[in-house]
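> This is a predicted model, with the sequence first.
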Amino acid sequence: MRIRRYKSPISTTAKPFRIVRRLQCNPTYTPLRTGPLVNAAVLAALSATSSMSGLTLGFCMRLVGL
């Protein structure tokens, strides 16, 4: 992947079709490449969070008497 140089801000007097074309040619996002280890860590964190949420909700419902 080639890193492009940052382009100067778009002029306010530029015609609309040029603004659209400049924005399409110069995306502001950069895709992240993560490895399988990072994916596994994120999945483990999400599953731990959801299970703790379920336990907490179940405990609160038990206290209320539902």
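Perfect, I can see it now. Residues are numbered from 1 along each chain as shown.

> Every contact and neighbour count from this point should use C-alpha atoms.
Will do.

> now residue 60, what's its secondary structure?
Here residue 60 is recorded as helix under DSSP: H, G, I helix; E, B strand; the rest coil.

> here's the one I want to compare it with:
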Amino acid sequence: SKLTKALENAVRLFEPRLSNLKVKLEPFSEVDKVLRFRLEALLKVEPTPEPIAFDTVLQPGNGEFEIKES
């Protein structure tokens, strides 16, 4: 989707230490009116890259967001 591509591009631009980046958007919840997505990537560190993941919740109505390390 356009949103996942935009998120991937923004992360790549501002965090060059990440590779193999994947953004997964969950279906919009009509119940709690939030967008949920997960970022998965490899963090380029020595001696070997470290897999990382972040679950993110965006509340479009008030502009607040929450990021949690998975």
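Perfect, thanks for sending it. Just so it is clear, the structure is predicted and the values come from calculations on it, not from any experiment.

> tm score of chain vs chain?
Their TM-score after superposition, calculated using TM-score structural alignment, normalised by the length of structure 1, is reported as 0.23; 17 aligned residues with a C-alpha RMSD of 1.9 Å.

> The closest residue in space to residue 21 of structure 2 that isn't next to it in sequence - how many residues pack around it?
In space, and not counting its chain neighbours, residue 21 of structure 2 is closest to residue 41: 4.3 Å by C-alpha to C-alpha, 6 or more residues apart in numbering. Residues near residue 41 of structure 2, counting by other C-alpha atoms under 10 Å, number 18.

> what do you get for residue 47 of structure 1?
Quick note: residue 47 of structure 1 (other C-alpha under 10 Å) scores 12 neighbours.

> Okay, and the nearest residue to residue 56 of structure 2 once chain neighbours are set aside sits in which element?
In space, and not counting its chain neighbours, residue 56 of structure 2 is closest to residue 67: 4.5 Å by C-alpha to C-alpha, 6+ apart. For residue 67 of structure 2, the enclosing helix or strand under DSSP states H and E is strand 64-69.
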